[in-house]
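[1] the sequence isn't on hand, but the structure is:
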């Protein structure tokens, strides 16, 4: 089947909460994604197959040169087909079109090959404080 990617696509809270639960574990949450995305994001990319939400990435930003990837997720049944890399490539293209100069991403060690090899990020030094 064909997967369609859409920048700032319509997304309903229930579908995105279900996709996040599948991708990150745990029961579906009750996050109001529509409000969160419209309040804090440069944009987001939705991937749909036969109308169903099968992938998502959020692009937060500082209002200037820096954009940040958050919540990259692909439905389990669709993994291994390049959808995640396509989501990130679409997000990068749209951030570039918005005149962002940098696209940042933080990731856990098991995602290193995905972000560095499949998506083309380069490794940088960073810091983190758990709050």
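    Looks like it came in fine. Just so it is clear, the model here is predicted, and its values are computed rather than measured.

[2] please count neighbours and contacts with C-alpha atoms only from this point.
    Noted.

[3] for whichever helix in the chain runs longest, give me every contacting residue.
    Identified as the longest helix of the chain according to DSSP state H is helix 83-97. Contacting residues not belonging to helix 83-97 are listed as 5, 7, 42-47, 55-57, 59, 67, 72-74, 103, 114, 118-119 [C-alpha atoms under 8 Å, 6 or more residues apart in numbering].

[4] what comes up buried for that helix?
    83, 84, 85, 86, 87, 88, 89, 90, 91, 92, 94, 95 (16 or more other C-alpha atoms under 10 Å).

[5] next, the one to line up against it:
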């Protein structure tokens, strides 16, 4: 089946909470995603197959030159098909269209090949404080 991608796509909290829990290995939460995204995000990309939400990425912006991707997730049964890279490509295009100059991402080391090779990110020096 064809994957359908949509910038600022419609979704229901139940589906996104289930996808997020599956992708990040935590119990299903009751996050009010719509309110969170409307408050903090430049936008987001949803991916569907056969009417089911199978992918998501959030794009947060500082309101200026910087955008950040968060919560990139693809359903386990749909991985290794280029869906994650498709989500990130649309996110990058929309951030560019919003006049952002930089798209940032941080990730766990095992995701390095995905972000550097499949998505085209480059290594940078960065810092982090665990709070």
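    Perfect, thanks for sending it. Worth saying up front: this structure is predicted, and the values here are computed from it rather than measured.

[6] list just the nearest of the buried residues of helix 83-97 of the first structure to residue 22 of the first structure.
    residue 84 (14.7 Å; C-alpha to C-alpha).

[7] how many neighbouring residues does residue 119 of the second structure have?
    By other C-alpha atoms under 10 Å, 18 other residues sit near residue 119 of the second structure.

[8] all strands of the first structure, in order?
    3-7, 41-49, 52-61, 66-74, 102-104 (DSSP state E).

[9] give the aligned equivalent of residue 33 of the first structure in the second structure.
    For residue 33 of the first structure, the aligned residue in the second structure is residue 33 (criterion: TM-score structural alignment).

[10] surely that match touches residue 11?
    No - assessed by C-alpha atoms under 8 Å, residue 33 of the second structure is found out of contact with residue 11, at 9.1 Å.

[11] for residue 2 of the first structure, see how far away residue 113 of the first structure is.
    Separation of residue 113 of the first structure from residue 2 of the first structure (C-alpha to C-alpha, to the nearest Å): 25 Å.

[12] quick one: which of these two has more around it?
    Neighbour tally, residue 113 of the first structure and residue 2, criterion other C-alpha under 10 Å: the higher count belongs to residue 113, 12 against 7.

[13] apart from its chain neighbours, what residue comes closest to the most centrally placed residue in the first structure?
    For the first structure, residue 57 is the residue whose C-alpha lies nearest the centre (C-alpha atoms, centre = their mean; 1.5 Å). Spatial nearest neighbour of residue 57 of the first structure, chain neighbours left out: residue 72 (4.3 Å); criterion: C-alpha to C-alpha, 6 or more residues apart in numbering.

[14] residue 106 of the second structure versus the counterpart of the one you found in the second structure, what's the distance?
    Superposed on the second structure with TM-score structural alignment, residue 72 of the first structure falls opposite residue 72. Distance, residue 72 of the second structure to residue 106 of the second structure, using C-alpha to C-alpha: 11 Å.

[15] more crowded one of those two?
    A side-by-side neighbour count of residue 72 of the second structure and residue 106, using other C-alpha under 10 Å, places residue 72 first with 21 against 13.

[16] hang on, isn't residue 116 of the first structure packed against residue 123?
    Yes - applying C-alpha under 8 Å, one finds residue 116 of the first structure in contact with residue 123, separated by 7.1 Å.

[17] surely the match of residue 72 of the first structure and residue 54 touch.
    No - assessed by C-alpha under 8 Å, residue 72 of the second structure is found out of contact with residue 54, at 11.0 Å.

[18] show me the contacts for residue 34 of the first structure.
    When contacts are counted by C-alpha under 8 Å, 6+ apart, residue 34 of the first structure is found next to 11, 12, 13.

[19] buried ones among those residues?
    residue 11.

[20] from the contacts of residue 34 of the first structure, which is closest to residue 38 of the first structure?
    Distances from residue 38 of the first structure to the contacts of residue 34 of the first structure, taken by C-alpha to C-alpha, are shortest for residue 11, at 11.2 Å.
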